[in-house]
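Engineer: Predicted model follows, preceded by the sequence.
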Amino acid sequence: MATHTKPADSYSPLYFLASLGAGGVTVSFFMFLMFWVPHKGRPVPIFEDIMAAFSSGSPWMQAAIVTAWIGIAFFAFQNVRLLLWNLSALGRFKQTEAYQKLVQSNAESTLLAMPLALAMTVNAMFIVGLVFVPGLWSVVEYLFPLAMIAFAAIGVLAARLIGRFLGRVLSKGGVFDVTAHNSFAQLLPAFAVSMVAVGFAAPAAMSTTPATVGVSLVLSTILGVTAILYTVLAAASAVSSMLQHGTAREAGPTLMIIVPIVTVLGIMFLRQNHGLHTTLDVHGSDGETMIFLTRLLAIQLAFLGLGWVVLKAQGYFDDFVTGSKTSPGSYALVCPAVALSVMIHFFVNKGLVASGLIAKFGVAYWSVTGLAIIAQIIAIALVLRLGRQHFGHSPVQAVPAE
């Protein structure tokens, strides 16, 4: 007799990446509004700016705004829905023997996908508020401390999980399996910390209250530097293992985890620079910002190329993306696509346009921005495809022994 099951029934904390990916796509749609809708006197567009642009804008502007509205609403809903599903599933998973085995293995670090997804949801909900809530900017100074409290709570959760993992593997030898360290999976804690850091940096770019900006700058810097150190150390040790044992096939997508880490930390630095400029009278040039973003983009392209070469050689896409096999780690492919799209938007607008190298909305502008939209489309396709693979029901025939 046939029963119905789905891969997500065999739970892994990596399924939090499904929520993360949907949140990332939400951010990618906000880039349309961020850089195409005028918002003079404010660092970000708000509901009133968007409505004014929609009322007086060209049909192309109106189409872009409607697309952004639909994309933000749909993927923010998916972000929250998948987060709630994961929190419920994780609660049940903790009661199983499989969870006890997980927290005694290298895979304990996968639990950091939870604070990572939580931090993304806070960011996504702030975007939803900016886009859909009238008058939000009038009370935004009261929201910034609340947001930092939320990020502080998530940061404490992440620190406890990292502390438990590192305390276990570093307090005595032989606990960490070096032969299974042949991927960048152990960079997930650094990704989680960087996501909290960029959340803490938001008030630095948007607040006009010096105390709020100061707290934002200090805490985001501490977390950002911590994320960088963790990334460097974990990546360096993983490369050694990969050279000896090859890259773990199902963890292959983690080779591109550097891409979202770079985007998140890059946005953190841009937010900090804006706060230094508006509040502390520290000024940097647009040319310096352009070179900074170019360097970040170069790092991303290098790791995208590395990941593509390895995954192609392993036949990963044929099996786990377009094929019938499933792996929760496949959701790690969404993050690099989203991160590249967002980084290109910043590179074009805060780099090339701001420095005067190209004209806004000119041929060169749309040529490069088109690459960001292509990356965004790939991310959307991955979210939808993986959602059907992992959360769609499929009939499974029971074997006689069952």
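Structural biologist: Okay, I see it.

Engineer: Going by C-alpha atoms from here, please, whenever you check contacts or count neighbours.
Structural biologist: Will do.

Engineer: Name the SS class of the residue nearest to residue 61 when sequence neighbours are not counted, please.
Structural biologist: Sequence neighbours aside, residue 54 is the residue nearest to residue 61 in space, at 6.8 Å (criterion: Cα to Cα, 6 or more residues apart in numbering). Under DSSP: H, G, I helix; E, B strand; the rest coil, the three-state class of residue 54 is helix.

Engineer: wait, what's in contact with residue 54?
Structural biologist: 61-62, 65 (Cα atoms under 8 Å, 6 or more residues apart in numbering).

Engineer: Would you mind measuring from it to residue 68?
Structural biologist: 12 Å (Cα to Cα, to the nearest Å).

Engineer: what does residue 150 give?
Structural biologist: Distance of residue 150 to residue 68, given as Cα to Cα: 26 Å.

Engineer: Pull the contacting residues for residue 201.
Structural biologist: Taking Cα under 8 Å, 6+ apart as the criterion, residue 201 is in contact with 216-217, 219-220, 268, 271-272.

Engineer: Recalculate using a threshold of 10 Å.
Structural biologist: With contact set as Cα atoms under 10 Å, 6 or more residues apart in numbering, residue 201 has these partners: 148, 213-221, 223-224, 265, 267-275.

Engineer: just the strands in the stretch 301-402 of the chain please.
Structural biologist: Ranges of strands within the stretch 301-402 of the chain are 394-397, based on DSSP state E, counting those that start in this stretch.

Engineer: re earlier: now, the contacts of residue 54 that are in helices?
Structural biologist: 61-62, 65 (DSSP state H).

Engineer: this is the comparison structure:
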Amino acid sequence: MKPSHAADHYVPTYFLASLGAGGLSVTFFMYLMFWVPHPGRSVPVFEDILAAWSTGALPMRIGIATAVLGIAVFVFLNLKSLIWNLNAYSAFKKTPRFESLRNSNAESTMLAMPLALAMAVNGLFIAGLVFVPGLWTVVEYLFPLAIIAFAAIGWIALSIIGDFLGRVLAKGGVFDVTAHNSFAQMLPAFALAMIGVGLAAPAAMSTQPWVVGTSLVLSTFFAVASLTYALLALVTAFNSMLHYGTHEEAGPTLLIVIPIVTILSILFMRQDHGLHVFEGHTDAAGTMMFLARMVSLQVIFLGLGLVVLKRQGYFKDFVFGSKTSPGSYALVCPGVALSVLLQFFVNKGLVSAGIIAKFGVTYWAVTALALGFQIAMIVLVFRLNSQHFARTDGADAVPAE
């Protein structure tokens, strides 16, 4: 049996396949988060879902069944892809290609590994909430473990970033500015944000001041680190793109700002919720305006990215055509991120502020956009998996610089 294209031409960017599947599990959790009542809790758990199933009408049951099945399928795909990537990455590190990658701009793609690890921990927590009875009774014991897990992943990420920046900043001439013509160098910021949002979860759900305080401080560090790195990478990359155009295979990275915005938005909302413990909290109108600004920022970068990708013919070549690039998986994250943040904007923004009625016509009209992005990304994931993981020969994959 022939090896798959991904196995033959492995690069760390393939961790984005695991990330995309994990992100899709979150889009299905949004059904439960905003459609299933969960009084007294910040998130729905097994008991809330069972109660809604027992008393809900047919539309509610269809929504719950779809969400539970979707979470099960994509958490499984997330973990399956993560395990495959970890094994492939371990073998890849023993090859000359790894040394070549570590001495190029593409060294930053190694951050896809801690990024995927952090997403997997988030996905497992969602699966626990949905499928494990009585989890909420012991959840306070799990929060310190979650903080330790994300802190460990954070240490891995910071170590990789330290090696990369130490190499390129210690002496000149080792970073190829002409190959910096994309947003590929935003990947470290993406990883830091994902770790930060995981660290912020205990702040939103715990009632223990020391847990909330620890969560707030650590998640703030990673949020600030992410924003700082993103700003520097964004400015320098845009300058390079103006000079040399956008690297064709790295075109999807122009959309990477979109998932970073979603992750940091959820991080800040989790922190804001945690401030209840310390008698501080933003009102509904403030949250609505915050989310409106974040969605607007996403739409701006969506427009920018799509204009460039269309001009390059990227979709024709790498999605619907015969060419393959591991960077194509970077297209999944923006669609997932838009779906998730639109759900928050509708429910935590427009509904909470009293602008629209929950489950009204306008509610479903805007929610339909979120569902549309979700469905498109599901199709895209299976399309890319068939391209990259089918047992067939193909051309070499080149990591985005």
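Structural biologist: That came through, no problem. These numbers were taken from a predicted model, which means no experiment stands behind them.

Engineer: circling back to that earlier point, want to throw the ones in helices among the contacts of residue 54 of structure 1 into JSON lines with distance to residue 309 of structure 1?
Structural biologist: Formatted as JSON lines, those follow (distance: Cα to Cα, whole Å):
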{"residue": "61", "distance to residue 309 of structure 1": "38"}
{"residue": "62", "distance to residue 309 of structure 1": "40"}
{"residue": "65", "distance to residue 309 of structure 1": "37"}
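
Engineer: Can you lay out the residues you listed as TSV showing distance to residue 6 of structure 1 and neighbour count?
Structural biologist: Output for these, formatted as TSV (distance: Cα to Cα, whole Å; neighbours: other Cα atoms under 10 Å):
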residue	distance to residue 6 of structure 1	neighbour count
61	41	18
62	40	17
65	36	23
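
Engineer: Can you tell me which of the residues you listed is nearest residue 395 of structure 1?
Structural biologist: residue 65 (40.8 Å; Cα to Cα).

Engineer: Looking at residue 150 and residue 68 of structure 1, which has the bigger crowd around it?
Structural biologist: Applying other Cα atoms under 10 Å to residue 150 of structure 1 and residue 68 shows that residue 68 carries more neighbours, namely 21 against 18.

Engineer: Over in structure 1, tell me which residue corresponds to residue 106 of structure 2.
Structural biologist: In structure 1, the residue matched to residue 106 of structure 2 (TM-score structural alignment) is residue 107.

Engineer: Enumerate every residue touching residue 391 of structure 1.
Structural biologist: Shown in contact with residue 391 of structure 1 (Cα under 10 Å, 6+ apart): 5-9.

Engineer: of the residues you listed, closest to residue 122 of structure 1?
Structural biologist: For the contacts of residue 391 of structure 1, with residue 122 of structure 1 as the reference and Cα to Cα as the criterion, the closest is residue 8, at 24.2 Å.

Engineer: For that closest one, which non-adjacent residue is spatially closest?
Structural biologist: Nearest residue to residue 8 of structure 1 in three dimensions, chain neighbours excluded: residue 390, at 5.3 Å (Cα to Cα, 6+ apart).

Engineer: Tell me the counterpart of the one you found in structure 2.
Structural biologist: Aligning on TM-score structural alignment places residue 390 of structure 1 opposite residue 388 in structure 2.

Engineer: Which residue is the nearest non-sequential neighbour of residue 15 of structure 1?
Structural biologist: residue 328 (5.9 Å).

Engineer: how far away is the counterpart of that neighbour in structure 2 from residue 11 of structure 2?
Structural biologist: Aligning on TM-score structural alignment places residue 328 of structure 1 opposite residue 326 in structure 2. According to Cα to Cα, residue 326 of structure 2 stands 8 Å off from residue 11 of structure 2.

Engineer: now residue 27 of structure 2
Structural biologist: Plainly put, residue 27 of structure 2 is 27 Å away from residue 11 of structure 2 if you go by Cα to Cα.

Engineer: do the same with residue 371 of structure 2
Structural biologist: Using Cα to Cα, residue 371 of structure 2 is found at 31 Å from residue 11 of structure 2.

Engineer: ok, the contacts of residue 54 of structure 1 in structure 2: which stay?
Structural biologist: Contacts conserved in structure 2 for the contacts of residue 54 of structure 1, using both residues aligned by TM-score structural alignment, their matches' Cα atoms under 8 Å: 61-62, 65.
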